[in-house]
Structure formats: structure tokens, C-alpha cells
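Novice: One predicted model, sequence on top.
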Amino acid sequence: MFKRFPWFSCILSLLLSTALYQPVNAIELDEATLTVPLNTSGKTTILTPEQVKRGKRLFNNTCSQCHNGGITKTNPNVGLDPEGLSLATPPRDNIEGLIDYMKNPTSYDGAESIAELHPSIKSAEIFPKMRNLTDDDLFTIAGHILIQPKVVLEKWGGGKIYY
């Protein structure tokens, strides 16, 4: 059959190779996955696929040295998982809360500024990677952080068990 229809083997090879190289944890980025909390009042926003892609790139370039996989290397008790973000003061489990944190970070209980210890817009002179980030950049980074639990599930912020 392959000798009679040589194009058939090419198509079959293409279909098999495409199926074999799909990421195991890949899920379709549907509207539910792309919908994230905007603020503490319950308002949500839907990220575009472009924002997701850009947020991942910016997160990897700016944040992943200390937060690879949603963990916090300097303090394993505080991660970027939904529970950890929601229990912070103020809550950081929404876009506005994360942007506020990236501009002016505070301790987990919100009592004191940690801008000299944690990269932020406020401390961009100490942390050069923060210098050129715009509000749109911070929005997409926050979006990336918030959709990861939907994409990689319990691995996000799972610590040494997964990373």
C-alpha cells in the first residue's frame, strides 16, 4: 500500500510525530483557564493567549530564579500557590494584589516593607531586572502566576516534591 500511495506514509508519519510531541500536561487554554481574579471584590479578567505567553516569558526572565515552579527558594513556607497568596496580608491571590506586591513588597503579614530584600519596582536600582517593567508587564506576570495552578495543578508551589 505504501508503494502505491507514497504520500500516505508521509501523512502517517506527520500525524504520529505530532501526537507524540504534545506536552503531557498541556491543556487547552480555554476561557475558564484564562479567567483570573482581578481584585478582592471578586471582579475577574480574562487573559489573552498573548498575555499568557508574554507573562510566562517575563516571569521566567525576572522571577523564576527564586520562584521556579511557584516555590520561594528563600522561604519555603511561603509559595505562589493559591492558598499561600490568599493568606497573605493583604491577599495577593489576584492581579491587583500581585501588582501592588511587585511595586512595593511587604512581609507576609503586611507589617513591613521588604523592598530592599525582594525585587520590586520600588527597589529597581538594586534589582536591575525590574527597571524596565511596565504596568502591562506586571499585569502579565501576575496573570501567569494565577493561571499556573490551573495548568500544572498541585505542582505549582509544590516545593521539593516536584522541583
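Specialist: Received, thanks.

Novice: going forward, measure contacts between C-alpha atoms and count neighbours the same way
Specialist: Noted.

Novice: burial of Lys122, as a residue count?
Specialist: 17 (other CA atoms under 10 Å).

Novice: Looks like it contacts Ile114 (just checking).
Specialist: No: counting by CA atoms under 8 Å, Lys122 does not reach Ile114; the two are 10.1 Å apart.

Novice: Now for those two: what residues contact both?
Specialist: Common contact partners of Lys122 and Ile114 (CA atoms under 8 Å, 6 or more residues apart in numbering): Asn104.

Novice: Take this one as well and set it beside the first:
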Amino acid sequence: MKKQISPVHFVLGLCTIMSCSATVLAIDLDETTRTIPLDSSGSTVILTPEQVKRGKRLFNASCGQCHVGGVTKTNPNLGLEPDALSLATPPRDNINALIDYLKNPTSYDGSESIAELHPSTKSADIFPKMRSLSDEDLFAISGHILLQPKLGGEKWGGGKIYY
């Protein structure tokens, strides 16, 4: 006797299979994809698969509440997409610049500190999630932010037109 599968279970199973096949694992990313700008001089770094996984985990735990999909919930006009990062003052489009920002955040025009508004290691007393983040953790989070446009294209930071 054949066991009948309900249409609901079939669709749920199909969705599970499809989402698993669509997931990109860090180990599946080639070195070209994992190559990220390190500094403003044009130097690059190749993230290890472990840094990719760690960056995603730490970003989701520490930043994801306000930056789901690279969007900034408090200012939807300003996301974490490459254009927005490169047009900030100073530009935040490389690992070292993002680490600096995560330690000492400034307004988009760079004119004032926003450490009391944006989580940072400088304001870890206000934002407890930042207390335990090491420089290695900040490196991984920054790598995650810069890697996402390569994986999700314009959806990363694209705002409500995608989410």
C-alpha cells in the first residue's frame, strides 16, 4: 500500500528542497568572490570560508536587528550597499574603514560622532552586544557587509522594494 502525501506536505517539502539548493555555503564561494577591498589604497584580502560564516553569524546577531538585508531601519534612504558606503565621509567601502566605523561611528558626512546612537565598541557600555567583539570579529562582520552585494546583487541595501 502506497502512502499518500498531502498537497501541503508536498509543497512544504518542495520549498525545503528548493531553499536548501538556493543557499550558498561559504565553502562553495570561490576566491574571486571572497576577495574584498581591505583599505583605501586598493589592497584586497581573500576571506576564508570560516570568516565568511563567522561574519554572517556575527552580523545577524549584532547588526541584523537594524540592518536586515543591508537596509538601515532607522534611515531607509541609507543602506549598506556599495554606493552608500563609498559616498560616506570618509568612505566606508573597505574592511579597515568599516572596522574604524564599528569602533568610532560618525555621521554620514563624518562631521560628528554618533557613538551614542549607533552600536560600537566605543559605546559598549550602552550597547552590550558590542562588548565581546574582538578586532577579528569586526573584520569578519565588515567582510560580510562587503561580500553581500556580490551574493545578493542590488537586493543588498535595496530597501523595501525587495523586502
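Specialist: Now that the structure is in, tell me what you want to look at. Keep in mind that what you see is a predicted model, and the values were worked out from it rather than measured.

Novice: what's the TM between chain one and chain two?
Specialist: TM-score of the superposed chains, computed with TM-score structural alignment, normalised by the length of structure 1, equals 0.86; 147 aligned residues with a CA RMSD of 1.8 Å.

Novice: centre of the chain versus the longest helix along structure 1, how much separation?
Specialist: The helix that spans the most residues within structure 1, counting by DSSP state H, is helix 135-151. From the chain centre to the centre of helix 135-151 of structure 1 is a distance of 5 Å (CA atoms, centre = their mean, to the nearest Å).

Novice: Just tell me the aligned range of it in structure 2.
Specialist: Here helix 135-151 of structure 1 aligns to structure 2 at residues 135-151, judged by TM-score structural alignment.

Novice: once aligned to structure 1, how far is that stretch on average?
Specialist: The superposed stretch 135-151 of structure 2 is, by mean CA distance after the TM-score superposition for structure 1, a mean 0.2 Å from where its aligned residues fall in structure 1.

Novice: So for that stretch, what gets flagged as buried?
Specialist: 137-149 (16 or more other CA atoms under 10 Å).

Novice: repeat for stretch 108-126 of structure 1
Specialist: Quick answer for stretch 108-126 of structure 1 (16+ other CA under 10 Å): 108, 114-115, 118-124, 126.

Novice: Kindly report the same for stretch 59-67 of structure 1.
Specialist: For stretch 59-67 of structure 1, by 16+ other CA under 10 Å, it's 59-60, 62-64, 67.

Novice: what do you get for stretch 155-163 of structure 2?
Specialist: Buried, per 16+ other CA under 10 Å, within stretch 155-163 of structure 2: 155-159.

Novice: Kindly report the same for stretch 75-83 of structure 2.
Specialist: For stretch 75-83 of structure 2, by 16+ other CA under 10 Å, it's 78-82.

Novice: residues contacting the residue positioned nearest the centre of structure 2?
Specialist: Taking CA atoms, centre = their mean as the criterion, Ile145 is the residue nearest the geometric centre of structure 2, at 3.3 Å. For Ile145 of structure 2, the contact set (CA under 8 Å, 6+ apart) comprises 70, 80.
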